[in-house]
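In: Pasting the sequence and the predicted model now:
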Amino acid sequence: MSHGNQFTLYAHKGGPNPWKVAFLLNELGLSYESIYLDFESGEHNAPEYLKINPNGRVPAIIDHKNNDFIVWESGAILLYLVEKYDVEKKYFATSEADRYAVLQWLFFQVSGQGPYYGQAAWFSYFHAEKLPSAIERYHKEIKRVLGVLESVLSKQQWLAAGKFTIADLAFVTWNDGLSRFFGDRFDFEKEFPATYNWHQRIRAVPGVKAGFDLKKELSGH
């Protein structure tokens, strides 16, 4: 079966994690088709999809030019793409020290930022009962994560390797939704100025901007 596009990306119109992958594919100029799974009808837990990702989550990619190689988990996908297709290591690093600096931030994003922000979203919007103590816990964690970023970004422009890498890219989608958690009670620019400016710099990267524009279009607002 011949594919016009090199990759199939299993995604979700609103979910933050698949967009990280779309942004990087855009930047690397790699062709892909996005399949947006419908979570309401349970497409992510359908047997066909569980063959691709046994965890039943998005994103997952299939690389049709590499024997239909499958990778799931956004952090692993970002690494796969830079190690295999970012020949100049524009979005990764060449020295050992820089590589591990990128990796530590990437791991912090997938274990520290994503899950805490995700739980904040769950208890704020989807949990059957309102649990103020749970909401408060995860809101505090969001601010703690932002504080960690601020402590470093107030001294340097990018998280690692002295340039924009997948470490920076990984944080942008979850941080873009901060107003959903706090509404008007939170002034990102005022409370975490260095992190806010960094966030705007990432958003301006062409492949990221194109992805956010499409995301906005798909969500209809």
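Out: All right, it came through fine.
In: only C-alpha atoms for contact and neighbour calcs from this point on.
Out: Fine.
In: list the helices and strands the longest helix seen in the chain packs on?
Out: Longest helix of the chain, by residue count under DSSP state H: helix 132-153. Applying 3 or more C-alpha pairs under 8 Å, 6 or more residues apart in numbering; DSSP states H and E, one finds that helix 132-153 contacts helix 114-121, helix 193-204.
In: how about CSV for those, with mean neighbour count and distance to D98 added?
Out: Shown next, in CSV, are the helices and strands packed on helix 132-153 (neighbours: other C-alpha atoms under 10 Å; distance: least, C-alpha to C-alpha, whole Å):
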stretch, mean neighbour count, distance to D98
helix 114-121, 19, 23
helix 193-204, 18, 19
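In: what angle sits between the longest helix of the chain and helix 114-121?
Out: 140 degrees (axes from the mean of the first three to the mean of the last three C-alpha atoms, to 10 degrees).
In: Strands of the chain, residue ranges please.
Out: For the chain, applying DSSP state E gives strands covering 7-11, 32-36, 60-63, 69-72.
In: Which neighbouring elements make contact with the second one?
Out: The reference is to strand 32-36. On a contact count with 3+ C-alpha pairs under 8 Å, 6+ apart, strand 32-36 meets strand 7-11.
In: ok, and here's another one to check against it:
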Amino acid sequence: MSKPIVLYSHATGPNPWKVAIILEELKVPYTTKFINMADMKKPPFETLNPNGRVPVIEDPNTGITLWESGAIIEYLVQTYDTTATLTYTSSPERFYVSQWLHFQMSGQGPYFGQAVWFTRFHEESLPSAKKRYHDQVKRVFYVLDKALEGKQWLVGNKCTIADLSFVTWDLMLPFIFGDDTGSLELEKNYPNYFAWNKRLMERSAVKKIVKDKTEATAVHE
């Protein structure tokens, strides 16, 4: 039996929980260590990740320490998903999975992250910056909605890491838009995205991580 992977996480940050979903989906044993924001940018954590961010994993089964959520997810499926339940080994499907994983990392994550920053944390209110990144959030919905036309999942006929990688940033919508979240009218404006997101939220691994994240936030924040 595999030794548990150590997942370094933060209670509210979306990216560590993205990794946790994949660990749950693959039923890979793991333990979580929560790191305070202030401790990420100094030793000893910086010896694990010089960028001073989570997630980081330490895998005692292979001796690998790895950071960056997308790289971790690719490592997990290549190492532990021996039956390709969350990916494809065939071409072109495996490249399409990678395509969407990279879009999540280069599109959804940065745009949603900047929307959070300018909405919640920037020292001065900048309506133009808020509008820009709120519009980019909607742009991500548009892209996903168009890609999902007539489809259940982003690639092929099954849920993969391409789909699951979007879940935890989508959970940030109420934090980004607050009382205006309802104005997005997701079901009306992005029906394919809305139905897809609902399917993802019904998965047992996703339900568990949503519960775990809620409980961790209550304890650690």
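Out: Now that the structure is in, tell me what you want to look at. Treat the numbers as computed from the prediction; the structure is a model and nothing was measured.
In: Report the TM-score for the pair.
Out: The TM-score (TM-score structural alignment, normalised by the length of structure 1) is 0.93; 215 aligned residues with a C-alpha RMSD of 1.4 Å.
In: circling back: would you list the strands of structure 1 in JSON lines and tack on distance to P18 of structure 1?
Out: Shown next, in JSON lines, are the strands of structure 1 (distance: least, C-alpha to C-alpha, whole Å):
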{"stretch": "strand 7-11", "distance to P18 of structure 1": "5"}
{"stretch": "strand 32-36", "distance to P18 of structure 1": "9"}
{"stretch": "strand 60-63", "distance to P18 of structure 1": "8"}
{"stretch": "strand 69-72", "distance to P18 of structure 1": "10"}
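In: Could you save these as JSON lines and add columns showing mean neighbour count?
Out: Formatted as JSON lines, those follow (neighbours: other C-alpha atoms under 10 Å):
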{"stretch": "strand 7-11", "mean neighbour count": "23"}
{"stretch": "strand 32-36", "mean neighbour count": "17"}
{"stretch": "strand 60-63", "mean neighbour count": "21"}
{"stretch": "strand 69-72", "mean neighbour count": "17"}
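In: Superposed on structure 2, what's the mean shift for the longest helix of structure 1?
Out: By mean C-alpha distance after the TM-score superposition for structure 1, the fitted helix 132-153 of structure 1 averages 0.5 Å away from its aligned residues in structure 2.
In: hmm, who's touching that helix?
Out: 112-113, 116-117, 119-120, 123-124, 159, 181, 192-195, 198 (C-alpha atoms under 8 Å, 6 or more residues apart in numbering).
In: rerun at 7 Å
Out: Q113, Y116, Y117, Q119, A120, F123, S124, L159, F192, A194, T195 (C-alpha atoms under 7 Å, 6 or more residues apart in numbering).
In: cool, and stretch 6-14 of structure 1?
Out: Outside of stretch 6-14 of structure 1, the residues within contact range by C-alpha under 7 Å, 6+ apart are 18, 30-37, 58-65, 215, 218-219.
In: Could you tell me where it falls in structure 2?
Out: Using TM-score structural alignment, stretch 6-14 of structure 1 lines up with residues 4-12 of structure 2.
In: Between the two ends of stretch 55-73 of structure 2, how far is it?
Out: 11 Å (C-alpha to C-alpha, to the nearest Å).
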